[in-house]
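In: Sequence unavailable; structure follows:
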C-alpha cells in the first residue's frame, strides 16, 4: 500500500502504549500497527506548511520567507520569555499572539535523556512530553500567560538543563529520577510573579512508548541526502521512527516534506 502527503508531527493518544498517528490531508496511518512491517519512505517534493508552495523548507516546516513573516514562527515560540502580548505589544500579529500567549501555560520537568525544564501550553499536556520522548514528567507551575512561563524557565535553567540528548533518549540509556524531589528543590528559584502558581501536590506522569527494539547507536535519516529509504519499523519514541538497522527518522524535523510511504 502507498500513502502520500506532507509530513506534520505525528498526533498522539495517551495509552499503554502511546498511540501514534501520521495524518495526511486525505488519509491517516496508525503507526503502531506498522511495527515489524517494512516501510519505504520516498521524498517527492517540498510543501511549506504556511503558504503551501513548493519551496525548500527552511525551519519548522516553513519556507524561508514564511519563517521570517508568519506569526506562528516568531522568536517567542522558542523563547517564551520574549512574549509581549500581555503588554498589548505586537510582534507580528497581535491577535494571534494574544490567542496563543494569553492562556494557561505549564512549566514542567521531564526526563527523556536527563532531567530538563520546559514550557508548554496547558492544552498540550501530555502531548509535549510525548513529543520529547520523556518517560516521566511533572508540572512545576501553572501560570496565566506565556511570558511568566518563559521567565520561570529562564530562572530554572540556571539549575537544570533545558536540552534533551535525542541520541540518548532513543537508545533508552536513561535512569528514573525523583521528579517530585527536583520540583521541591527548585521551588525557591521560581521568580517573583510566578512563585504563587507553584504546584506542590501533583504527581509524576509516566509514558509508555511502543518500542520493540532500541538501537545501540543511532544513525539519522536525512531525506536531502537519502531521498529513498527502506527499513523494518521497530519502534516509535518522541517524534522518531526507529528502524531495525538503527536508522531513526525524525518526523517533526522533516515537516514540510511531501513524501510517499509504502508498506509491505
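Out: Received the coordinates, thanks. Only a predicted model underlies this, so the values are computations on that prediction, with no experimental measurement involved.

In: Going by C-alpha atoms from here, please, whenever you check contacts or count neighbours.
Out: OK.

In: what's the neighbour count on residue 208?
Out: Using other CA atoms under 10 Å, residue 208 is surrounded by 17 other residues.

In: Hmm, it is touching residue 15, no?
Out: Yes. If you go by CA atoms under 8 Å, residue 208 and residue 15 touch, sitting 7.4 Å apart.

In: And for residue 42, the neighbour number?
Out: 19.

In: again, but for residue 132
Out: 19.

In: residues contacting it?
Out: 112, 164, 238, 239 (CA atoms under 8 Å, 6 or more residues apart in numbering).

In: Save those as TSV, and put in distance to residue 156 too.
Out: Formatted as TSV, these follow (distance: CA to CA, whole Å):
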residue	distance to residue 156
112	18
164	15
238	23
239	26
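
In: got a winner among these for most neighbours?
Out: residue 112 (28 neighbours).

In: Can you tell me, leaving aside adjacent residues, what's nearest to it?
Out: Spatial nearest neighbour of residue 112, chain neighbours left out: residue 134 (3.9 Å); criterion: CA to CA, 6 or more residues apart in numbering.

In: In this model residue 115 seems to touch that neighbour, though I could be wrong.
Out: No. Residue 134 lies out of contact with residue 115 (CA under 8 Å); the separation is 9.4 Å.

In: Below is structure B, check it against A:
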C-alpha cells in the first residue's frame, strides 16, 4: 500500500492504548494498524502549511516568510505570558488572537521524562499531554484566558521543569510521581490573579501509548539528510514513530514535508 501527502501532526484519540491517525488530503491512515509492519518513508517536496508553495520549511510547518507573518506562529503561542488579546492589543491578527487567547486555559503538570508544568487550551486536554508523551498528568488551574495561564506557568517554572527530555521520554526511562502532591506543593507559588482558579479536587489522568518495544539508543530521522528510509514500526509515542532499529521520526517536527509512505503487507 502506498500513500502520499503533506505531514501534519498526527490526530489522536485517547484509549487503551491511544489511537493515532495520519491525515492526508486523500487518505486517512490508522497508524496503530501499521505496528510490526515495514514502512518506507520518502521525501517528495516541501509544502508550506500556509502558502502551500514548495519552499524549504523553516519552523512549525511554515516557510521563512510565512513563519514571520501568520498569527499561529507568533511569540505568544510559545510564551503565553506575552498574550495581549485581553487588553484588545493586536500582535499579528487580533480576531484570531481573541479567538484563541480569550477562552479557558489549563495550567497542568505532566510526567513524560520528569514532572513539568505546561499550558494548553481546555479543549486540548488530553491531546496536549498525548503529544508530549506524558504517561500521567493533572490540571492545576483553569483560567479564562491565555495570559493568566502564561503568568502562572512562569511563576511555577521557577520550582518545577517546563521542558520534556524527548530522549528520556522515548526510551521510557520514567518513574511514577504523585502529581496531586506536586500540585498541592506548588499552590503557594500561583500568582494572586490566578489563585481563585486553583482546582482543589481532581485526580491524575493516566495515558497508555501503543509501543511494542522501546528503543535503547536513539537515531533521529532527518528527511533533509536521509530522504529515503525503511524500517519496521514498533511504537508510537507523543508525535514520534519508533522503529525496530532505534530510529525515531518526529512527525510534528516534519510538518510541511510531503512524503510518500509505502507499507509492506
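Out: Structure received. All values derive from a computational prediction rather than experimental measurement.

In: More neighbours: which of residue 134 and residue 115 of structure 1?
Out: Using other CA under 10 Å, the more surrounded residue of residue 134 of structure 1 and residue 115 is residue 134, with 28 against 23.

In: if we can go back for a sec, pull the contacting residues for the residue nearest to residue 112 of structure 1.
Out: Residue 134 of structure 1 neighbours (CA under 8 Å, 6+ apart): 110, 111, 112, 113, 169, 207, 238.

In: helix or strand for the fourth one, which one?
Out: Same thing as residue 113 of structure 1. Using DSSP states H and E, residue 113 of structure 1 sits within no helix or strand.

In: Also the first one?
Out: In this assignment (DSSP H and E), residue 110 of structure 1 forms part of strand 105-111.

In: buried sites along that strand?
Out: Neighbour counts using 16 or more other CA atoms under 10 Å place 105, 106, 107, 108, 109, 110, 111 of strand 105-111 of structure 1 among the buried residues.

In: How about stretch 84-91 of structure 2?
Out: 84, 85, 86.

In: Figure out how far that stretch is from the centre of its chain.
Out: 25 Å (CA atoms, centre = their mean, to the nearest Å).

In: okay, how far is it across it, tip to tip?
Out: By CA to CA, to the nearest Å, the extent of stretch 84-91 of structure 2 from end to end equals 8 Å.

In: likewise stretch 243-250 of structure 2?
Out: Taking CA to CA as the measure, stretch 243-250 of structure 2 stretches 12 Å from start to finish.

In: same deal with stretch 251-264 of structure 1?
Out: End to end - CA to CA - stretch 251-264 of structure 1 spans 20 Å.

In: Could you dump the contacts of residue 134 of structure 1 into a markdown table with distance to residue 145 of structure 1 added?
Out: As requested, these are exported to a markdown table (distance: CA to CA, whole Å):
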| residue | distance to residue 145 of structure 1 |
| --- | --- |
| 110 | 20 |
| 111 | 24 |
| 112 | 26 |
| 113 | 28 |
| 169 | 30 |
| 207 | 26 |
| 238 | 26 |
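
In: List just the nearest of the residues you listed to residue 46 of structure 1.
Out: Looking at the contacts of residue 134 of structure 1 and their distance to residue 46 of structure 1, the nearest is residue 238, at 23.2 Å (CA to CA).

In: separation between the closest residue in space to residue 166 of structure 2 that isn't next to it in sequence and residue 155 of structure 2?
Out: Spatial nearest neighbour of residue 166 of structure 2, excluding adjacent residues (CA to CA, 6+ apart): residue 113 at 7.2 Å. According to CA to CA, residue 113 of structure 2 and residue 155 of structure 2 sit 21 Å apart.
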